[in-house]
Structures are given as structure tokens and as C-alpha cells.
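Student: Below are the sequence and a predicted model for it; my questions follow.
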Amino acid sequence: MTDVPTAGQLWIVLVRCTKALTEHVEQSVAEAGLVLTDFMILEALLHKGPLTITEIQSKILLASGSMTAAVDRLERKGCIVRRSIQQDRRARQLELTPDGRALIERIYASHKAEFEALMSVLGDDERRQTYASLKKLGLHAAAAHARR
């Protein structure tokens, strides 16, 4: 029988796992000429359709200064356009251009295959358990933070 990991040990394992996975994704998207932030914005637009900057920020958990720089960069590359919203003339919606869509579809297909290969170390039951446990822990931590 193995010892039960302490909260500190679990934290270290989570951080190291996240770091390793993030480094893998960063290297993968860099090969396509993007940084992780750019990839996350394009991926959100691919799967959710046109979104405002605020909507994207809430989905990818990015600070507003970083978000503005990334949106400007993607716009200069011709991957996205900003469009006015009739209901709120102050808000701007981001939309993929045809070139941006082609780029993210290609990169995302490769990214998805790489992540499936990385996650293949976990069996189906381990994936379900890991998913459930991390979701439970994340929701609990968010609720505890909200109560502070």
C-alpha cells in the first residue's frame, strides 16, 4: 500500500504536469509561427464562432493587456477581423478570416493528435477519474476563493 500524497505533493505534481503539457503545446504552436495566446484565441473562435474580447478572455483566462497585444498581432497577421456589434456600438466582435480559419484548422488537427498521443498513457478509467477529480478540485478551490 502506498502513502496518501499530501496536499503539497499533489500541488507539485499538478504544477509540473501543467508545465510539461504547456511547454509541449508552446513548442508545437511555435512551429506554426504562433505563441500560445494566439493559438488559444484562434481555437476559441474556431469552436465558438465570433466572440467579443471579453468573452474570449473569460474562456481562456487571459489578462486584458496580453489579450489586446494578441488580438493586435493576430489582426496584423490577417487571421482575424474586428467587427462592430449593432446592439453595442462600443463592443467589437472578433471573427476568423478565411486564412485564419485555414491556419487554426490545420494547427488544431495536429494539436489534437499530439494531445491524444500524450494522454494515451492513461487508460479510459484513469482519464474519467482524473477528469472528475480535477474538476471537483477546481470547483471546490473556486468556491473557496469566492468565499474569501
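Tutor: Nice, I can see it. Since the structure is predicted, the reported quantities are computational estimates derived from the model, not experimental observations. Numbers count the residues shown, from 1 in each chain.

Student: contacts and neighbour counts: CA atoms only from here.
Tutor: Noted.

Student: hmm, who's touching stretch 6-24?
Tutor: Outside stretch 6-24, no residue is within contact range by Cα atoms under 8 Å, 6 or more residues apart in numbering.

Student: Buried residues in that stretch, which are they?
Tutor: residue 24 (16 or more other Cα atoms under 10 Å).

Student: what helix or strand is residue 86 on?
Tutor: Using DSSP states H and E, residue 86 is not contained in any helix or strand.

Student: Over to residue 37?
Tutor: helix 36-48.

Student: Now do that helix: which elements does it pack against?
Tutor: Using 3 or more Cα pairs under 8 Å, 6 or more residues apart in numbering; DSSP states H and E, the elements in contact with helix 36-48 are helix 7-30, helix 53-60, helix 64-76, strand 92-96, helix 98-119.

Student: want to compare, so here's the second one:
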Amino acid sequence: MDSRTVPSSEMMDSPAHIVKVLYIMIRREIETVLRPLGLTPQQGQALYALSQSPGLTNRELEQQLMIEKSSVTSLMNGMEKKGWVIRRSHPEDARMRQNELTASGQQIHQAAHAAVEEVKLRSRSALTAEELQQLTGLLSKLHQVYHPS
């Protein structure tokens, strides 16, 4: 390992840096488990969002996935081409499209969800229930600093 891959102890004293490093490490693991399914993490997130809330519009996906409008459009176009998503006109506004999973989309979502849950389980199993509750509380508190209700 070189100095670029090992955070200094000073950097690891910063909560923001620790969160960033963990995010990158977990994202890499998720990429690794989704790759054999032919999915990107962003596609996996979109499949999950649509499984939980069928009929989401692109604008709603922008907000949930925290990505740009053009990225959502590209994402949905690609997923539609793969047969995972069907897009319908919104009943109240013909300019808007609602996105829903197809049967194929549901299947790939279930496989992706199972794979991602394995990664999440590794993280959760490293902590006791009390530590996990404490960590969640602390991270929620930090979240409020950047995104007050």
C-alpha cells in the first residue's frame, strides 16, 4: 500500500473523512457484488426505489437518488432498454413519466437486494446492537448539521 491508500491518523480524526472513507469502501463492495448481475450501484438504487414506490417520476427519483435530472433520464433510458422498467404517462400531467419495474426488473431487483443486504450485514455484524444504535444516532445528529429539517 502506498500513502494514497492509507489515511493519516489526523485525517481519521475528522468525522467527515471517516464517513467518506467508509462510503468509498462500502460502495466498492457493493459494486463488486452487483457487477456479476450486470448492475451499477445507481441502477440498484433505482430498482430499489421503484420496488418500494412504483410509479415514481424522474423528478422524484432525482430527489431520492440525489442525482441530476440528466442522470435520471439516462439511467431510466438504459433500464428501459434492458427491459427492467416501463415508463408510462402520468395521469395528471402528460409531460411527466411514471417509472415502474417490469417482471424482469423485479427479478433483478430481488437478486441485487439480496447481494447488497449481504454487504450491509457485514457492516452491522461488526457492531453490537447498542453500538449500532449509538452510531446511527450520532450520524443522524451530524446529518442535521448539513440538512436541518
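Tutor: Yep, it's here. Keep in mind the model is a prediction, meaning the values are calculated, not measured.

Student: Dump the helices and strands packed on helix 36-48 of the first structure to CSV, plus distance to residue 143 of the first structure.
Tutor: Listed next are those as CSV, based on distance: least, Cα to Cα, whole Å:
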stretch, distance to residue 143 of the first structure
helix 7-30, 18
helix 53-60, 17
helix 64-76, 23
strand 92-96, 31
helix 98-119, 28
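
Student: so which of those gets nearest residue 43 of the first structure?
Tutor: Closest of these to residue 43 of the first structure is helix 98-119, at 6.5 Å (criterion: Cα to Cα).

Student: okay, and that closest one goes to which residues in the second structure?
Tutor: The aligned range for helix 98-119 of the first structure in the second structure is 103-124, by TM-score structural alignment.

Student: average offset between that stretch and the first structure?
Tutor: For stretch 103-124 of the second structure, the mean deviation from the first structure after alignment is 1.4 Å (mean Cα distance after the TM-score superposition for the first structure).

Student: Report the buried residues of that stretch.
Tutor: Quick answer for stretch 103-124 of the second structure (16+ other Cα under 10 Å): 105-106, 108-110, 112-113, 115-116, 119.

Student: among the helices and strands packed on helix 36-48 of the first structure, which is nearest residue 84 of the first structure?
Tutor: Using Cα to Cα, those put strand 92-96 closest to residue 84 of the first structure, at 4.8 Å.

Student: elements contacting the closest one?
Tutor: So strand 92-96 of the first structure, by 3+ Cα pairs under 8 Å, 6+ apart, packs with helix 36-48, strand 51-52, helix 53-60, strand 80-84.

Student: again, 7 Å this time
Tutor: Secondary-structure packing of strand 92-96 of the first structure (3 or more Cα pairs under 7 Å, 6 or more residues apart in numbering; DSSP states H and E): strand 51-52, strand 80-84.

Student: the inter-axis angle of it versus helix 53-60?
Tutor: With axes from the mean of the first three to the mean of the last three Cα atoms, to 10 degrees defining the directions, strand 92-96 of the first structure sits at 60 degrees from helix 53-60.

Student: Specify the angle between strand 92-96 of the first structure and helix 36-48 in degrees.
Tutor: Using the same axes, to 10 degrees: strand 92-96 of the first structure against helix 36-48 is 90 degrees.

Student: what sits up against strand 92-96 of the first structure?
Tutor: 45, 50-53, 79-85 (Cα atoms under 7 Å, 6 or more residues apart in numbering).

Student: how does it look with 10 Å?
Tutor: 41-43, 45-46, 49-56, 71, 74-75, 78-86, 101-104 (Cα atoms under 10 Å, 6 or more residues apart in numbering).

Student: Please compute how far that strand lies from its chain's middle.
Tutor: 18 Å (Cα atoms, centre = their mean, to the nearest Å).

Student: If any of the contacts of strand 92-96 of the first structure are buried, put those into a ChimeraX selection.
Tutor: In ChimeraX, this line selects whichever of these come out buried by 16+ other Cα under 10 Å:
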select :41,42,43,45,46,50,51,52,53,56,71,74,75,79,80,81,82,101,103,104
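
Student: Redo the buried residues of stretch 103-124 of the second structure as TSV? Include distance to residue 138 of the second structure.
Tutor: What follows is those, written out as TSV (distance: Cα to Cα, whole Å):
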residue	distance to residue 138 of the second structure
105	36
106	34
108	34
109	31
110	31
112	29
113	26
115	27
116	23
119	22
